[in-house]
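A.B. asks: what follows is a predicted protein model with its sequence.
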Amino acid sequence: MQQDAPKVRLFVDAPLGDGAAVALERAQAHYLFTVMRLGQGDAVALFNGRDGEWRAVATEAGRKGGALRCAALLRPQAEGPDLDLIFAPIKKARTDFIAEKACEMGARRLIPCLTRFTNAERVNVERLRAHAVEAAEQCEILSVPQVLAPAPLAALLDAWEAGRRLMVCDEARDAPPAMDALRAAGREAGSGPGPWAVLIGPEGGFAPEERARLSEAPFVTRVSLGPRVLRADTAAVAALALWQAALGDWRA
């Protein structure tokens, strides 16, 4: 980030532009003016996932509300790779961890997936989005991933988007190493990786019929994440890191 950029960043839904006024919600005002102890005239970095990042100045500062005005563009909007994370929900705190880290790792959409062995079918989408927003604010990211409602694996596969590849993290011993498989897929794709998704299954593994359908799907690339069995939240971070290193924006 530029040296003159404010240290405090805030995600907002309002349009941003030169001179644009942004009204603060009560929780946002409390965070800026009570928790961070900012006041009228202090600067904040704003982003909304569409209009880049802007330096804004507090024009009104109160405990229950406030307002900011955009003063200068800090960074234009930039889009990362078109990468989805599909994951079977687990315990609440560890699902929150997945949402935070997937945002940090550059996922564009988060899709909770219900499988036969999923052990936590209730998912609070708004809670996951809040964790993703907080991660984006802290990590200087310009976009917040979209969090979709939970859907059965079969329904996701039935409605699969044409042209999107799916990296399936498979515990089977015959699955090739992730980096080898992804690099091979990249060579086949030619210029640019195109849209992808990463699928992390439940901690009980995929059911036989789920594994069979995934193995038969022409858009699937099966990969191994190494010699150790990883917990689901660890596997999500490892898989996204490997994809970014092989095909994404980690490449030199």
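C.D. replies: Thanks, I have it. No experiment lies behind these values; they were computed from the predicted model shown.

A.B. asks: from now on I want contacts and neighbour counts done on CA atoms only, so please keep to that.
C.D. replies: OK.

A.B. asks: residues contacting the nearest residue to P76 once chain neighbours are set aside?
C.D. replies: In space, and not counting its chain neighbours, P76 is closest to G52: 4.4 Å by CA to CA, 6 or more residues apart in numbering. Shown in contact with G52 (CA atoms under 8 Å, 6 or more residues apart in numbering): 16, 73-78, 142.

A.B. asks: before we move on, what about V44?
C.D. replies: V44 neighbours (CA under 8 Å, 6+ apart): 6-10, 55-58.

A.B. asks: before we move on, which element is it in?
C.D. replies: strand 43-47 (DSSP states H and E).

A.B. asks: work out the gap between that strand and the centre of the chain.
C.D. replies: 21 Å (CA atoms, centre = their mean, to the nearest Å).

A.B. asks: contact partners of the next helix or strand after that strand?
C.D. replies: As assigned by DSSP H and E, the chain's next helix or strand after strand 43-47 is strand 53-61. Here strand 53-61 makes contact (CA under 8 Å, 6+ apart) with 5-6, 16-17, 29, 33, 39-47, 66-77, 142.

A.B. asks: cool, and stretch 12-32?
C.D. replies: 38, 46-48, 51-52, 54, 61-73.

A.B. asks: quick one: the helices in the chain?
C.D. replies: Secondary structure of the chain (DSSP state H): helices at 26-30, 92-104, 125-138, 153-158, 178-189, 208-216, 232-246.

A.B. asks: show me what the last one is packed against.
C.D. replies: Using 3 or more CA pairs under 8 Å, 6 or more residues apart in numbering; DSSP states H and E, the elements in contact with helix 232-246 are helix 92-104, helix 178-189, strand 196-200.

A.B. asks: neighbours of V8, how many?
C.D. replies: 14 (other CA atoms under 10 Å).

A.B. asks: do the same with the one 3 residues further on
C.D. replies: Around F11 there are 19 other residues, counting by other CA under 10 Å.

A.B. asks: the structure to be compared is supplied as follows:
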Amino acid sequence: MSIPRLFVDQPLAEGALVEAAPGQAHHIGTVLRRGPGDPVRLFNVRDGEWAATIDSIRKDRARFAVTTQTRPPAAEPECRLVIAALKREPMDWVVEKATELGATLIQPVLTQRSVADRANATRLTGIARAAAEQCERLTVPEVAEAQPLHRVLDGWNGAKLVVAMERSRAEPPRALPVPPGSPIALLVGPEGGFTAAELDDLRRRPFVVPAALGPRILRAETAAVAGLAALQALLGDWA
């Protein structure tokens, strides 16, 4: 029987008693049918991962007794995903898979051809948290509120922004002029692609690096996963 992993945004140390976050007691007790004395693993970015047991549990509350550290905290390379807001189901899927692929920030943006005009950051953060628990990450990516694309670009700093541009003569990811191990970011546009004005704006930005993701036209959610996988394999923590 696998041991449940839970993200807790509280200090973890030997002998500590930690209260469950909202919803965790129901999941542990009702869905997984665990009770007092059963093992769990708790984690956060500050303290790493710790072994613990269920100290007490009721319908809507639970408390864990922390015992020993199983993994120390570790630095995680910066890997951002900027993606045009999608409809609910594909957006949920992208957040889950981006978390599994090591994205440290997921930034929905609003473009001229976006199929959605908002993204529920609170709900998407819950999806990211659950994905981090399943894939054994020590961190949960930040899911930002959706913003217009130009506003995100105007406030950009740091990482080179790799832009997936279909039907372009851009180089494939393996030829990108980005040093391995440096902060990386991927921008994926909407299903209808960027407008000519948006592409002109992107090409003027000194931090933008156009890239081609193969000879086929990909759905936005496919491009996000394919692009993140390629960047992690060539430049990130897969290398």
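C.D. replies: Good, I have the coordinates. As the structure is a prediction and not an experimental result, all values here were calculated from the model.

A.B. asks: coming back round to it: compare the contacts of V44 of the first structure and tell me which has the most neighbours.
C.D. replies: So for those (other CA under 10 Å), the most neighbours sit at A56, 30 neighbours.

A.B. asks: matching G17 of the first structure against the second structure, which residue comes up?
C.D. replies: The pairwise alignment with the second structure assigns G17 of the first structure to A13, based on TM-score structural alignment.

A.B. asks: before we move on, back to that, so how do I select the buried members of the contacts of G52 of the first structure in PyMOL?
C.D. replies: Typed into PyMOL, the line below selects the buried ones among those, using 16 or more other CA atoms under 10 Å:
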select buried, resi 16+73+74+75+142
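
A.B. asks: among the contacts of G52 of the first structure, which two are most distant?
C.D. replies: Largest separation among those by CA to CA: L16 and A78, giving 14.9 Å.

A.B. asks: of the contacts of V44 of the first structure, which are reproduced in the second structure?
C.D. replies: Retained in the second structure: 7-10, 55-58, out of the contacts of V44 of the first structure (criterion both residues aligned by TM-score structural alignment, their matches' CA atoms under 8 Å).

A.B. asks: could I get those as JSON lines with distance to A135 of the first structure?
C.D. replies: Below are those laid out as JSON lines (distance: CA to CA, whole Å):
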{"residue": "K7", "distance to A135 of the first structure": "15"}
{"residue": "V8", "distance to A135 of the first structure": "13"}
{"residue": "R9", "distance to A135 of the first structure": "11"}
{"residue": "L10", "distance to A135 of the first structure": "11"}
{"residue": "R55", "distance to A135 of the first structure": "19"}
{"residue": "A56", "distance to A135 of the first structure": "20"}
{"residue": "V57", "distance to A135 of the first structure": "23"}
{"residue": "A58", "distance to A135 of the first structure": "23"}
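
A.B. asks: which one of the residues you listed is nearest R108 of the first structure?
C.D. replies: L10 (18.9 Å).

A.B. asks: what residue of the second structure takes the place of the residue nearest to P76 of the first structure?
C.D. replies: In the second structure, G52 of the first structure lands on G48 (TM-score structural alignment).

A.B. asks: next: A130 of the first structure.
C.D. replies: Looks like A130 of the first structure aligns to G126 there (TM-score structural alignment).

A.B. asks: could you do T221 of the first structure as well?
C.D. replies: Matched by TM-score structural alignment, T221 of the first structure corresponds to V209 in the second structure.

A.B. asks: that match - how many residues pack around it?
C.D. replies: V209 of the second structure: 23 surrounding residues under other CA under 10 Å.

A.B. asks: right, and it touches E171 too?
C.D. replies: No: with contact defined as CA atoms under 8 Å, V209 of the second structure does not reach E171; the gap is 9.2 Å.

A.B. asks: is it true that F11 of the first structure touches L46?
C.D. replies: Yes: assessed by CA under 8 Å, F11 of the first structure is found in contact with L46 at 5.9 Å.

A.B. asks: list of residues touching stretch 142-157 of the first structure?
C.D. replies: 47-50, 52-53, 77-79, 103, 107-115, 123, 125, 128-129, 132-133, 136.

A.B. asks: which of those residues count as buried?
C.D. replies: For the contacts of stretch 142-157 of the first structure, buried by 16+ other CA under 10 Å: 47-50, 52-53, 103, 107-115, 123, 125, 128-129, 132-133, 136.

A.B. asks: one step back: ok, the match of G52 of the first structure to A211 of the second structure distance?
C.D. replies: Taking CA to CA, to the nearest Å as the measure, G48 of the second structure falls 35 Å from A211 of the second structure.

A.B. asks: same deal with L186 of the second structure?
C.D. replies: Remark: distance between L186 of the second structure and A211 of the second structure (CA to CA) = 10 Å.

A.B. asks: overlap in contacts of these two?
C.D. replies: 162-164.

A.B. asks: the second structure: which residue goes with F33 of the first structure?
C.D. replies: Matched by TM-score structural alignment, F33 of the first structure corresponds to G29 in the second structure.

A.B. asks: hmm, P36 and its match touching each other?
C.D. replies: No: between G29 of the second structure and P36 there is no contact, the gap being 9.5 Å when judged by CA under 8 Å.
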